[in-house]
Structure formats: C-alpha cells, structure tokens
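Undergrad: can't give you the sequence, but here's the structure:
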C-alpha cells in the first residue's frame, strides 16, 4: 500500500513539474509564466519530497524533507514576486489580453519609484482641485 502511495506521489509530482515546464513554454508573458512555475513546480516538488520522506521513513530524512518543503513554500512565491516585479520595472511586455495593470498608475518609469495605494490617496486629497473657469 505504501509503495502505491509513494508511486502516486512521485507520479503526481512529476506531472505538476511537467505542467510547470509546459507553462513556461506555452504561456504568453513573464507574469503568467512566473505564476505557472511558482504554483505547479512548488506543488510538484512538495509531492516528490513527501514520497522521499515515505520511502526512507527515518527521522533525519523526514525532517530534512519537511525542511525542504517548508523552504520551497516560503521562498518560491517571494522569488517569483521579485522576478515578476523586476521584469515589469525593466519593461517586459504584458500579454495583449491582460485586463488590468494595477502597477501602472502607481509606478513612475523615470525614477523607478512605486507609490503605495495610501500615498496615492493622500496625494489626491492634498492636491488643489481645478475649478471650472466658466
């Protein structure tokens, strides 16, 4: 029974890793590719590490496998966010089907400064309103 579970975990993990690789090849822009690799590859690596922990069934190996899983779960989304944001800042083109670009109103491409939503609201409140000249 454990052998079937291990085989299923490895097969599912490899399938998710394959989907991540396929996403890198097939998806249209940097941000969607980052999404595919982060989600699918993280889940794939997690499933494979669970199979490793089941296979060896030793405290040291299980602890290391869980440590690897925890490390991947904590670092992969942060790394993808930073890479995606850097790509946006250097001018990576968004897919033509992108519906909403939430960074555009808050990002100054000349200074590479990003304003938070709170700063934007505060600036809008403190700027004088234009009056109608008529």
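TA: On my side now, so go ahead. None of the values given here were measured: they were computed from a predicted structure. Numbering: from 1, shown residues only.
Undergrad: all contacts plus neighbour counts: C-alpha atoms, from now on.
TA: OK.
Undergrad: quick one: buried residues of stretch 41-57?
TA: 41-55 (16 or more other C-alpha atoms under 10 Å).
Undergrad: putting a second one here so we can go through both:
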C-alpha cells in the first residue's frame, strides 16, 4: 500500500513539474512566466519530498527530507517576490489585463 501511495505522489509531483515547465515556455511575459513555475514547481517538489518521507517510513525516518522541504518552501516565495520587485522597478511591461479592463469589478 505504501508503494502505491509513493507512486501516486511521484506522479502528481511529475505532473506539477511538467505544468510548471510548460507554463515557463508558453506564457507570454515575465510576470506570467514568474507565477506559473514558482507555484507549480514548489508543489511538485513538495510532492516528491512527501513521497520520500512516506518511503523512508519503512527504513527509518530521516530529517533530510523535512529540511529540504523547509528550505524550498522558504526560499521559493522569497525569490519569486524579489524577481517580481525587480521586474516592477525595471518597468517590465505585462500583457495581463488591468482591473479597469473588467467592467464588473468597478466599484
């Protein structure tokens, strides 16, 4: 049963990483490219690490996977924030629609 759970977690993680890679290639501008891989790749690697933790239950528990997860979940959002701030300061243009483009959102 644990092998099936590990396999499912690895497949889910692979799916998230493929979606992140696809969004990096296909999305049209800097900010959209920043958002796609950051979110999905974090979930993908988190799923891989969870699979490693589940797999290590049989052979003894190590803190290595938890330390990797902690490092990943702390650094990925910070790096995305810093890259976003650099894009804003460099005045990188975005193709994303602005709030005034949506008539239903006007107050």
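TA: Sure thing, it's come through. Here the structure is a predicted model, which is why all the values come from computation and not from measurement.
Undergrad: top helix in the second structure by residue count?
TA: Criterion DSSP state H: the longest helix present in the second structure is helix 30-59.
Undergrad: The next helix or strand after that one vs the first structure, average distance?
TA: Once helix 30-59 of the second structure ends, the next helix or strand along the chain (criterion: DSSP states H and E) is helix 64-89. Compared with the first structure after fitting, helix 64-89 of the second structure has a mean deviation of 1.1 Å; criterion: mean C-alpha distance after the TM-score superposition for the first structure.
Undergrad: corresponding residues in the first structure for helix 64-89 of the second structure?
TA: Aligned by TM-score structural alignment, helix 64-89 of the second structure corresponds to residues 64-89 of the first structure.
Undergrad: For the matching stretch, which residues meet the burial criterion?
TA: Neighbour counts using 16+ other C-alpha under 10 Å place 65-66, 69, 72-73, 76-77, 80-81, 84-85, 88-89 of stretch 64-89 of the first structure among the buried residues.
Undergrad: Quick one: distance of it to the chain centre.
TA: On the basis of C-alpha atoms, centre = their mean, to the nearest Å, stretch 64-89 of the first structure sits 7 Å off its chain's mean C-alpha point.
Undergrad: Dump the buried residues of stretch 64-89 of the first structure to TSV, plus distance to residue 36 of the first structure.
TA: As requested, the buried residues of stretch 64-89 of the first structure are arranged in TSV below (distance: C-alpha to C-alpha, whole Å):
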residue	distance to residue 36 of the first structure
65	23
66	23
69	18
72	15
73	15
76	12
77	11
80	10
81	12
84	12
85	16
88	17
89	20
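Undergrad: thinking again about what came up before, of all the buried residues of stretch 41-57 of the first structure, which comes closest to residue 19 of the first structure?
TA: Closest approach to residue 19 of the first structure among the buried residues of stretch 41-57 of the first structure (C-alpha to C-alpha): residue 41, at 8.0 Å.
Undergrad: ok, the closest one - contacts?
TA: For residue 41 of the first structure, the contacting residues are 16, 17, 20, by C-alpha atoms under 8 Å, 6 or more residues apart in numbering.
Undergrad: Pretty sure the second one sits against residue 40.
TA: Read it as residue 17 of the first structure. Yes. Using C-alpha atoms under 8 Å, residue 17 of the first structure makes contact with residue 40 at a distance of 6.2 Å.
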